[in-house]
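Peer 1: can't give you the sequence, but here's the structure:
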């Protein structure tokens, strides 16, 4: 008998199991092979636009992905630095083999966590409440809650050309019986598709025909606990390369379009809009003369290069022609051929904001089984599912992040309010308060919450408090530093295109000007300031007006989300509601007035009627 059983040791399963253990729950993690924990069957990378901020949020809530991603990174790169801080995002090129090894080791040595290598064939459900799982070898194992994180392994099929093979990613077995068991108890499933590009032997590539893509020289990390000495120095980091498709590549793809599993009629599921196959790119963007591709290393222990942007489900012989048409890959040797994979996912509209299923009590779901794509989205969901499963067992209120508090909150709200018909991917454009949800302030937004929940240690919390004290004292120092209109300061301002100072002002006041930095003012400040502290203060000072406006807007959202709707409302027979509103509200069953307002098709007059049903707010 366990408190919680987690099915699957992918990125969602790992975070779910570890969060529950930190909250002192007895946890069993069921996986086919523990050495595949944290596997990266597609991109050998972590982070990127919006996703990198999610990893920072996972760190602020005590998660594991940020720490291991830092320690096993081959390259660090901060993206979008020429734009505003609301879209800055860290991405690392990962050593996928080292990442798996570290994850497996941590899981096997975590107190309170039992790893069971077995296949889950079904859930044990009584009166629409999950009571455990049935394992192929170990039989029935009981638990008070179950977290399902099966990723793309549920009734999955590998598709290549005109061939369909029943299999999970990386030749792992698929789970066939879970889908039928879920559907039998009223869970809605739908088919999704994703894919992966070919892997190329490194020594068979002529890199002189590609553009070098180095990382960022400055120190950045996903975890606040990571120190510069914990990661590869810039001069030891790997270099990625950029190439482009050629007219010959496009000609080959168009000639063989009907040989692709996607266009032959073999694929039934919906593919990812924001990470399409190369043949889909040619069809959707027919006017583009070329598409960029990145050559990325997978691991120091592997001789393979990942061909980013060249996902395809073409037959093997056509893939050979396609790859050999690319610059530098004329003589390339393909080590692993590309494929598409189709799998069952659960309709996220049947999920509560706490990640618990609405149909089966005490069943939580996280990751790609909820219709998302990406390791980072999966890890964020897994973390929240682990926390909320532990809270449910303890009889406590669920932990739900608002849209103005975290990208994780945006993602979960999108899923359980709007649903998805294609693999969901986080984007900065999905977050209306993205200036509040930045890379630099994830710990300020979430770390105290993590400490109160018990997923962040006291030591980590005390370090955070010291950091905040340092930032405050530094701001006070900058306010006290009086800069006079001298020749040297005016020369500095002139170099940035500003008029000379006519009167003296504080260093903090001067920082409001674009391009003026603490580093640039260092000779007048006469005190060394940590780079990360400097970045934090510069953003707060330069964007103060915009940040305050975003906070005002967020307070309105917060007020709506505090107005809870009763669980048993009979929407279908509610007077004065439009028929469309009745149907959508009955399907989604929002937990708050704020969530109801974000449902597509619900208008202000519907919200006015619903407001009469709101529970009195407890102070």
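Peer 2: Right, received. Where do you want to start? Computed from a predicted structure; not experimentally measured.
Peer 1: hey, let's count contacts and neighbours off CA atoms from now on
Peer 2: Will do.
Peer 1: mind listing what's buried in the longest strand along the chain?
Peer 2: Criterion DSSP state E: the longest strand present in the chain is strand 139-148. Across strand 139-148, burial judged by 16 or more other CA atoms under 10 Å covers 140-148.
Peer 1: number of nearby residues for residue 201?
Peer 2: 17 (other CA atoms under 10 Å).
Peer 1: and it, what is it in contact with?
Peer 2: Under the criterion of CA atoms under 8 Å, 6 or more residues apart in numbering, the contact list for residue 201 reads 303-305, 332-335.
Peer 1: any idea how far it is from residue 306?
Peer 2: Taking CA to CA, to the nearest Å as the criterion, residue 201 is separated from residue 306 by 9 Å.
Peer 1: related to what we said a few turns ago, from the chain's centroid, how far away is the longest strand of the chain?
Peer 2: 26 Å (CA atoms, centre = their mean, to the nearest Å).
Peer 1: contact partners of it?
Peer 2: Judged by CA under 8 Å, 6+ apart, the contacts made with strand 139-148 from elsewhere in the structure are 1-8, 13, 16, 124, 130-135, 362-366, 369, 385-386, 389, 393.
Peer 1: Just say helix, strand or coil for the nearest residue to residue 271 once chain neighbours are set aside.
Peer 2: The shortest distance from residue 271 to any residue other than its chain neighbours is 4.5 Å, reached at residue 193 (CA to CA, 6 or more residues apart in numbering). Per DSSP: H, G, I helix; E, B strand; the rest coil, the local secondary structure of residue 193 is strand.
Peer 1: Compute the distance between residue 193 and residue 315, please.
Peer 2: 17 Å.
Peer 1: Neighbour count: these two, which is higher?
Peer 2: Set side by side, residue 193 and residue 315 show more neighbours around residue 193, with 26 against 20, by other CA under 10 Å.
Peer 1: thought the more buried one was touching residue 343?
Peer 2: Yes. Residue 193 lies in contact with residue 343 (CA atoms under 8 Å); the separation is 6.5 Å.
Peer 1: Could you list every helix and strand in contact with the helix or strand hosting residue 460?
Peer 2: Assessed by DSSP states H and E, residue 460 sits inside helix 458-480. Helices and strands touching helix 458-480, as assessed by 3 or more CA pairs under 8 Å, 6 or more residues apart in numbering; DSSP states H and E, comprise helix 442-453, strand 505-506, helix 507-510, helix 531-542.
Peer 1: here's the one I want to compare it with:
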């Protein structure tokens, strides 16, 4: 008998198992034979816009993705670097072989986790326990987290070729509703895709723009040095499509499974295939292609930006029109995969099924895209499954201070009509919810878990150091005397016409606040963790904006957080029939969740706010 069984060993499954194991419970990962734990079947990269923030939140809550990403990173980039700290995000290209190998080693060393490499055929519930029937045997578990990715009734497409499988060279599982009887699948299946993998020796990198690894990009894991690198860094390269490339694709529309009716599933709007781009933007022929290595140990490169399910010969034709890829050879052809997803309106904010309590869902089976989104959900589901066993309260992150909180509430508040992708723009409080201040945002949530490990000791020290530096910055004053005026001139700080504090100096528009604060603390013989200095500096920079936003958000959040009784709402004749239908479907737990249900009328919100809350 296991306490928590995780079905699926991808990024969501690993994070769910790692989270549950922290509570000293007996955890199983039941995963398909021949598939490595935390493998990267699509682009081997971790982080990105909005996603980098999620990785840091996972890390601050005791998760493992950030640690694995750092230790397998072969290239670092800071995205949106020119747009300011609030929307900057870290992205690393990982060595997919090293990442999966390190994940396997971490799991093997965890005494609370057992890996069972068998295909799951059926899951049923009897009283307060679940029976997992596999091809090899049967297992009992008190709670289950489903993280099956794209394997449920997975079907792959490359032109007219169709085959069963959740990814290349892998089997498929049965359908969601056949394995988990009593759970509702979304009527619309989803689709994702991947480009061809190109052989290293067939690529002419001299014709492309080189993108070197950023030595200044900050590591994800709290326990690593700021800019520490664990394996050799490499460059990625940038090229682009052209009129000839898109011409070939448009000429073969009838052979595209996406457009000829062969694929019924809905694909991701924000990560479209090259066929989607060809017809969505008919006036545009130039699209960026990032040629990125998959591993030091492999000779394959991932041409990010040209995901396709066109026939093999057409893939080769259009790829060879791209500069630097004129002689490209394909190691693995691109394909699309259709798969079952759960109806996430049937989940609560812990990601537990309302239809089958004790069963949790996380990752692509919830209709999301991306390893980071999957891992964030896995963490939430794993923690809540574990806390349910020990009789602890639900663990829920608020959207006002967490991107994971934004994602979970978005997922359970509306039916998905396309794969979900997280962006900074989805967060109403993004000036505050930044990468640099993740420890400060997540510390209160980590404390809720009642655990005390190395991450907790680090966070305590981080918070103490933050408060000290903040106080110094606010109180250390530069008097407008001749000595300080000359000092400001020498340092390039600008004029000193009146007394100012170190905090005020850090906010000067022409200065880099991190550099200024680091230098001034050093000049006064004060040594602190560079991560903390960076957080203080950026927090000072945005202080005024954040304070104003917090005042406005506080007014909204007071109402948004108020619990509601959805059954009382649907019994009210003052609410329209259509709104009552939507409320019955979603079963919102708070006024904020009610607000975010698509189709809820302003009159309904006004009635609830004025008469029920």
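Peer 2: Okay, I see it. Just so it is clear, the model here is predicted, and its values are computed rather than measured.
Peer 1: rewinding a little: give me the buried subset of the contacts of residue 201 of the first structure.
Peer 2: Among the contacts of residue 201 of the first structure, the ones that count as buried (16+ other CA under 10 Å) are 304-305, 332-334.
Peer 1: burial count for residue 489 of the first structure?
Peer 2: Taking other CA under 10 Å as the criterion, the count of residues near residue 489 of the first structure is 18.
Peer 1: In contact with it, which residues?
Peer 2: residue 501.
Peer 1: all strands of the stretch 351-500 of the first structure, in order?
Peer 2: For the stretch 351-500 of the first structure, the strands defined by DSSP state E, counting those that start in this stretch cover 363-365, 482-483.
Peer 1: which of the ones you listed sits most buried?
Peer 2: The highest mean neighbour count among those belongs to strand 363-365 (a mean of 28), with neighbours defined as mean count of other CA atoms under 10 Å.
Peer 1: Now for the counterpart of residue 461 of the first structure in the second structure: which residues touch it?
Peer 2: When the two structures are superposed using TM-score structural alignment, residue 461 of the first structure falls opposite residue 456 in the second structure. With contacts taken as CA under 8 Å, 6+ apart, residue 456 of the second structure has the following neighbours: 446-447.
Peer 1: Report the secondary structure element holding the residue lying closest to residue 97 of the first structure once chain neighbours are set aside.
Peer 2: What sits nearest to residue 97 of the first structure in space, not counting adjacent residues and going by CA to CA, 6+ apart, is residue 299, at 6.2 Å. Mapping residue 299 of the first structure onto the secondary structure by DSSP H and E places it in no helix or strand at all.
Peer 1: need the contact list for the aligned partner of residue 299 of the first structure in the second structure.
Peer 2: Under the alignment (TM-score structural alignment), residue 299 of the first structure pairs with residue 295 of the second structure. Under the criterion of CA under 8 Å, 6+ apart, the contact list for residue 295 of the second structure reads 94-98.
Peer 1: still contacting in the first structure, which of those?
Peer 2: Listed in the original numbering, the contacts of residue 295 of the second structure still in contact in the first structure are 94-98 (both residues aligned by TM-score structural alignment, their matches' CA atoms under 8 Å).
Peer 1: mind listing the helices for the stretch 151-300 of the second structure?
Peer 2: Applying DSSP state H, counting those that start in this stretch to the stretch 151-300 of the second structure gives helices spanning 176-179, 243-251, 274-280.
Peer 1: Would you mind giving the residues in the first structure matched to the second one?
Peer 2: It refers to helix 243-251 of the second structure. Residues 247-255 of the first structure are where helix 243-251 of the second structure aligns, with TM-score structural alignment as the criterion.
Peer 1: Against the second structure, what's the mean shift for the matching stretch, could you check?
Peer 2: Stretch 247-255 of the first structure differs from its equivalent in the second structure by a mean of 1.2 Å after superposition (mean CA distance after the TM-score superposition for the first structure).
Peer 1: so where is stretch 348-358 of the first structure in the second structure?
Peer 2: Residue correspondence for stretch 348-358 of the first structure in the second structure, counting by TM-score structural alignment: residues 344-354.
Peer 1: and the matching stretch, how far apart are its ends?
Peer 2: So stretch 344-354 of the second structure: terminal residues 10 Å apart, CA to CA.
Peer 1: Give me the nearest residue to residue 533 of the first structure, chain neighbours excluded.
Peer 2: With CA to CA, 6+ apart as the criterion, residue 533 of the first structure has its nearest non-adjacent residue at 6.1 Å, and that residue is residue 471.
Peer 1: Now residue 55 of the first structure: closest residue in space that isn't a chain neighbour?
Peer 2: The nearest residue in space to residue 55 of the first structure (CA to CA, 6+ apart) is residue 66, at 5.8 Å.
Peer 1: residues near the one you found, how many?
Peer 2: Residues lying near residue 66 of the first structure (other CA under 10 Å) number 26.
Peer 1: do the same with residue 206 of the second structure
Peer 2: 10.
Peer 1: Out of the helices of the stretch 151-300 of the second structure, which is closest to residue 582 of the second structure?
Peer 2: Distance to residue 582 of the second structure, taken as CA to CA, is lowest for helix 176-179 among the helices of the stretch 151-300 of the second structure, at 23.1 Å.
Peer 1: That closest one vs the first structure, average distance?
Peer 2: On superposition with the first structure, the average gap between helix 176-179 of the second structure and its aligned counterparts reaches 3.3 Å (mean CA distance after the TM-score superposition for the first structure).
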